[in-house]
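1. everything below, folded, please.
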Amino acid sequence: FMERNPSTCLLLKDGERLLGTVLGGFDGRRGYIYHLAVHPDCQGQGYGRELLKEVLYELRKLGAPKIHLFAFNDNQLAAGFYQNQGWEWRRDIQVFSWDMDKWKTENGKRKTE
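-> Sure thing, here's the model as predicted:
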């Protein structure tokens, strides 16, 4: 992933200490932030905002007109963080997931149940 998205996968370090990271990507139509994390001891010091600002800058340079990200409903810390940064919660879309364990193999061939 990082090889395909070198400008949007960022680390924030203090010497050898990792403070935070963000993984972003652009599919040619939309930009995505797949993961943003700051070490618990370093939260509340602006590192998340800085990482977010940098990945948005890089996604804009790639031509992304809109950026999406996903957060779990029960992650109120993330929801508050993103809303404080100006992100809007979308009520008009649904997210669907597929569990790959649903695919079973029989004689080397895939089948769904």
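
2. C-alpha only now, for contacts and for neighbours.
-> Fine.

3. which strands or helices does the strand or helix carrying Leu56 pack on?
-> Assigned by DSSP states H and E, Leu56 falls within helix 47-61. Counting contacts by 3 or more C-alpha pairs under 8 Å, 6 or more residues apart in numbering; DSSP states H and E, helix 47-61 packs against strand 9-14, strand 17-26, strand 31-38.

4. hmm, who's touching that helix?
-> For helix 47-61, the external contacting residues (C-alpha atoms under 8 Å, 6 or more residues apart in numbering) are 7-10, 12, 19-22, 24-26, 31, 36-38, 67, 85.

5. turn the helices and strands packed on helix 47-61 into CSV, including distance to Lys111 and mean neighbour count.
-> CSV is the format used below for these (distance: least, C-alpha to C-alpha, whole Å; neighbours: other C-alpha atoms under 10 Å):
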stretch, distance to Lys111, mean neighbour count
strand 9-14, 35, 15
strand 17-26, 31, 19
strand 31-38, 29, 18
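
6. could you export the ones you listed as a markdown table, including distance to Lys53?
-> Below are the helices and strands packed on helix 47-61 laid out as a markdown table (distance: least, C-alpha to C-alpha, whole Å):
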| stretch | distance to Lys53 |
| --- | --- |
| strand 9-14 | 11 |
| strand 17-26 | 10 |
| strand 31-38 | 12 |
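
7. could you also give me the structure for this next sequence, so I can compare it with the first?
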Amino acid sequence: MEARRDVFQAIADPTRREILNLIAHKSQNVSTIAENFEISRQAISLQIKILEECGLIKVNKQGRERHCRPQLEKLHEVAAWIEPFRKIWEARFNELDNLLDELQSRPKSEN
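-> Prediction:
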């Protein structure tokens, strides 16, 4: 039994991330997307299928062409997962900034 795909699987692959970057602001057809890569159109179609299964893109058939448009709301799951780590690192960097400010404000003879 195949595990259900999720947004984390989608963004784990650099090709899929680049596809998302390409269509983030403008829907594109599969052929136009494939022109940006050195892999086959079939391989790009597979990556697009995975992105669609993960709910990050919607593919609409218009005549013989398939157009991909972004559905980036699911990236909120990633942002929510990252947020606690961002807060930890932000606090650490603030502590480092404070320490550096303290060291720089000391007279030269103390350094």
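
8. give me the TM-score for this pair.
-> Here the TM-score for the pair of chains, by TM-score structural alignment, normalised by the length of structure 2, is 0.29; 58 aligned residues with a C-alpha RMSD of 4.6 Å.

9. if we can go back for a sec, how about the helix holding Leu56 of structure 1: buried residues?
-> Of the residues in helix 47-61 of structure 1, Tyr47, Gly48, Arg49, Leu51, Leu52, Glu54, Val55, Leu56, Glu58, Leu59 count as buried by neighbour count, 16 or more other C-alpha atoms under 10 Å.

10. same deal with stretch 43-50 of structure 2?
-> Applying 16+ other C-alpha under 10 Å to stretch 43-50 of structure 2 flags Ile44, Ser45, Gln47, Ile48, Ile50 as buried.

11. any idea how far Glu95 of structure 2 is from the fourth one?
-> Right, the one you point to is Ile48 of structure 2. 43 Å (C-alpha to C-alpha, to the nearest Å).

12. which neighbouring elements make contact with the stretch of helix or strand Ala79 of structure 2 belongs to?
-> Assigned by DSSP H and E, Ala79 of structure 2 falls within helix 75-105. Applying 3+ C-alpha pairs under 8 Å, 6+ apart, one finds that helix 75-105 of structure 2 contacts helix 7-12.

13. give the next helix or strand downstream of the helix it packs on.
-> Trace forward from helix 7-12 of structure 2 with DSSP H and E and the next one is helix 14-23.

14. what is the subsequent helix or strand relative to that following helix?
-> Next element after helix 14-23 of structure 2 (DSSP H and E): strand 28-29.

15. give the next helix or strand downstream of that next one.
-> Note on strand 28-29 of structure 2: by DSSP H and E, the next helix or strand toward the C-terminus is helix 30-34.

16. OK, contacts around Ile33 of structure 2?
-> Neighbours of Ile33 of structure 2 in contact, by C-alpha under 8 Å, 6+ apart: Ile19, Leu22, Ile44.

17. 7 Å - rerun?
-> Ile19 (C-alpha atoms under 7 Å, 6 or more residues apart in numbering).

18. which helix or strand contains Lys111 of structure 1?
-> strand 109-112.
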